[in-house]
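Asker: Sharing a model that was predicted from the sequence below.
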Amino acid sequence: MKIKNEMANWGPRSASYWMTLLIAAGIIIIGVRFMLVPRTGAAGFGIPLSSNLDLAFGRIKGIRDIFSGLALLPLLFFRMKKATAYVFTAAIIVPATDCLLVYLNNGPIMSQLIHGITVVYMAITSYILLRDTKKTTA
C-alpha cells in the first residue's frame, strides 16, 4: 500500500507541496493573462507580439500555460508525490527554453532573469520532491 503511505506522508504540511502549488497556480495565472490580454502577456514574457496577426499565438501560449498548471493540480490534490516529482522535474524544460528564446530574441534582461530564476526555483523544488520521494519509498 505505497499509495496510502505516500498520501499520509506528503501534502499541505510539506514545503515541497506548497512550492509546487505556487508554480502551478502562477503558470495558470500567466496563461489566463495571455488568453485575455495577449499583448501584455507577450511583453511580460519578453518577446512582444509584432502585429494583430500574432494575437492567436499569444492565446495558444496561454492555453498551454493553463494546461501545464492544471496538469499538476490533480497530482497535488491526490498527494501523488512521486508522480508530482517526475512531472514537475520534466517541466523544467519549459522555463529553460523560454529563457533561451528570450535571450536569442534580444529580450529584456529582466525577462531572462525571471525565466532563469524560475528554472533555479523549479530545480530546487524538484530536488526536494525527489529527495523526499526516496525517503518515503525506501
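Answerer: Arrived safely. Numbers count the residues shown, from 1 in each chain.
Asker: from here on, contacts and neighbour counts on C-alpha atoms
Answerer: Fine.
Asker: Looks like residue 112 contacts residue 102 (just checking).
Answerer: Yes - counting by Cα atoms under 8 Å, residue 102 is a contact partner of residue 112 at 6.2 Å.
Asker: neighbour count winner among these two?
Answerer: residue 112 (22 against 19; other Cα atoms under 10 Å).
Asker: In contact with the nearest residue to the more buried one once chain neighbours are set aside, which residues?
Answerer: Distances taken as Cα to Cα, 6 or more residues apart in numbering put residue 99 closest to residue 112, at 5.2 Å, once the chain neighbours are dropped. Remark: with contacts taken as Cα atoms under 8 Å, 6 or more residues apart in numbering, residue 99 is in contact with 111-113, 115-116.
Asker: And those residues, which of them are buried?
Answerer: Among the contacts of residue 99, the ones that count as buried by 16 or more other Cα atoms under 10 Å are 111-112, 115-116.
Asker: Would you check how far apart the residue lying closest to residue 79 once chain neighbours are set aside and residue 31 are?
Answerer: The shortest distance from residue 79 to any non-neighbouring residue, by Cα to Cα, 6+ apart, is to residue 7 (5.3 Å). From residue 7 over to residue 31 the distance is 29 Å, taken as Cα to Cα, to the nearest Å.
Asker: and here's the other structure:
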Amino acid sequence: MITTQRIPSPLRLIILLLGLGMLFIGGRFLLAPEAGEVGFGLQYQQPNYAFHAIKGIRDIFSGLMILLLAWYHYRHPLLLTFLAGSLIPLTDMLIIWYTPGSNLWATLIHGGTALTLWLLCYFLVQAAPPSKTNSSEPVTASVKRISSLSESSDSVLELSILPGERTPWHYHELFSETFRILKGELTVGQGDQTLDLREGQTATIEPGQKHFFSNTSGKECLIQVTVSPGNQNFEESLLIYKGLAKDGFASTSGTPKNLLDLALFIHLNDSHMIGFSKIAEPFFRLLARYATQRGRLAELKANYVNS
C-alpha cells in the first residue's frame, strides 16, 4: 500500500513546475517537432518525425507522473521516480556529447537536469517525518547563547546534537569554528580526516576548511561552539535552527523542512557548499533574498531570536 507523506510547500511547488515543464517539452516535440529537436540539442537535415513522437510522449508521461505524485504527496514514489529518472537526462547528455556538430549548451542543460533531480531527491529525503528513537530518554533540540558578539569578540553557544543529526560537507569564509564536546560523542569531518570526538575533546575548523558533523551514537550530544571572530548572523542562525527543530519543522537530520527556512539558515550561517552541490548556491541566495523580502526572516527572528 502506498501512503502519503506531506511534501513541504516550496519543494512541492518546484516539483510541480518541473512536471509542467516536462509537459511543455513533450508537447513541443509533438506540435513543433523541428523546434523541439533544436531545443534537445540535435538538428538533422531530414528530421525523423517518429523520433519526435517517441520523445514527446516520453516527456508527457514523465511530466504527468511527476505532477500526480507531487499533487497527492506520494513522497517515496516521487523520490524513486527522480532517482531512476535521472538516467534519462544523463543519457541525453551523452547522446548530445558524442554527436558531431551537437549543441554544447544543450549538453550542459541535460547534465544540469540530472543534477537538479539529485538535489530534489536530497530534499525529499530531508523532508521525511521524524523517526522514532530507541532511546528511553526523551531528547529535544536545545540551544543556549553563552557569549554574544555584543559582549565579547567571540560568539559562544551551547547546543544539543540529536541522534541522527548531521550536516553535509561545507565551509565558512568569515570565521573559525571550534567544537568542544560537553557530553556524548560526535563525528566531525575536518579537511581530509574524520575525527570521533568524545567528552572533553575539541576540534577547530579554520575559515575556508571543509567540514561536517554527524551524531551516529544513538544518544544526545551536547557541544559548545565558539565562533571567532564573533558573528551575529551565526548566533541567530543557530537559535532559529534549533527553534525550528524543537517545534517539529526540521527533519531527523536537523535540516529545516521549509525550503525558504533552509535558504535563510544557509545565508545566516555563512555556509558554502562543496562539490556538485555548489551549483545550487545561487539558487539558495535568490531564495534567501525572496524570503527576506517576504518577511519570513523577520518572522523567524521574532519567534526564535527575540522571544
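Answerer: Everything's here; your move. Because the structure is predicted, anything quoted here is derived from the model rather than measured.
Asker: about what we covered before: three-state assignment of the residue nearest to residue 112 of the first structure?
Answerer: Going by DSSP: H, G, I helix; E, B strand; the rest coil, the secondary structure assigned to residue 99 of the first structure is helix.
Asker: For the aligned residue in the second structure for it, give its distance to residue 107 of the second structure.
Answerer: Residue 99 of the first structure maps onto residue 93 in the second structure, with residues paired by TM-score structural alignment. According to Cα to Cα, residue 93 of the second structure stands 5 Å off from residue 107 of the second structure.
Asker: Could you do residue 116 of the second structure as well?
Answerer: 14 Å.
Asker: before we move on, the earlier item: touching, the residue nearest to residue 79 of the first structure and residue 82? I think so.
Answerer: No - with contact defined as Cα under 8 Å, residue 7 of the first structure does not count as touching residue 82 (10.3 Å).
Asker: before we move on, the earlier item: how about the contacts of residue 99 of the first structure in TSV, adding secondary structure?
Answerer: What follows is the contacts of residue 99 of the first structure, written out as TSV (three-state DSSP):
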residue	secondary structure
111	helix
112	helix
113	helix
115	helix
116	helix
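Asker: And those residues, which is closest to residue 71 of the first structure?
Answerer: Minimum distance to residue 71 of the first structure across those is 20.0 Å, recorded for residue 115 (Cα to Cα).
Asker: Matching the closest one against the second structure, which residue comes up?
Answerer: Using TM-score structural alignment, residue 115 of the first structure pairs with residue 110 in the second structure.
Asker: what do we get in the first structure for residue 120 of the second structure?
Answerer: Under the alignment (TM-score structural alignment), residue 120 of the second structure maps onto residue 125 of the first structure.
Asker: Between residue 7 and residue 82 of the first structure, point out the one with more neighbours.
Answerer: Using other Cα under 10 Å as the criterion, residue 7 of the first structure and residue 82 rank with residue 82 on top: 19 against 15.
Asker: The more buried one matches what in the second structure?
Answerer: By TM-score structural alignment, residue 82 of the first structure lines up with residue 76.
Asker: Quick one: residues contacting its match.
Answerer: Per Cα under 8 Å, 6+ apart, neighbours of residue 76 of the second structure: residue 5.
Asker: try residue 59 of the first structure
Answerer: 34-36, 38.
Asker: Check which helix or strand the residue nearest the centre of the first structure maps to.
Answerer: The centroid of the first structure falls nearest to residue 23 when counting by Cα atoms, centre = their mean (4.8 Å). Residue 23 of the first structure belongs to helix 15-36 when assigned by DSSP states H and E.
Asker: So which elements touch that helix?
Answerer: Under the contact criterion of 3 or more Cα pairs under 8 Å, 6 or more residues apart in numbering; DSSP states H and E, helix 15-36 of the first structure touches helix 38-45, helix 55-77, helix 109-137.
Asker: buried ones in the first one?
Answerer: Residues of helix 38-45 of the first structure classed as buried under the neighbour-count rule (16+ other Cα under 10 Å) are 38-39, 41-42, 44-45.
Asker: ditto for the last one
Answerer: Buried residues in helix 109-137 of the first structure, counting neighbours by 16+ other Cα under 10 Å, are found at 111-112, 114-116, 118-119, 121-123, 125-126, 128-130, 132-133.
Asker: What angle do helix 38-45 and it make with each other?
Answerer: 80 degrees (axes from the mean of the first three to the mean of the last three Cα atoms, to 10 degrees).
Asker: Can you check what angle separates helix 109-137 of the first structure from helix 15-36?
Answerer: Here the directions of helix 109-137 of the first structure and helix 15-36 differ by 140 degrees (the same axes, to 10 degrees).
Asker: Next: the first one.
Answerer: Angle between the axes of helix 38-45 of the first structure and helix 15-36 is 140 degrees (criterion: the same axes, to 10 degrees).
Asker: Residue 104 of the first structure: neighbour count?
Answerer: Residue 104 of the first structure has 9 nearby residues by other Cα under 10 Å.
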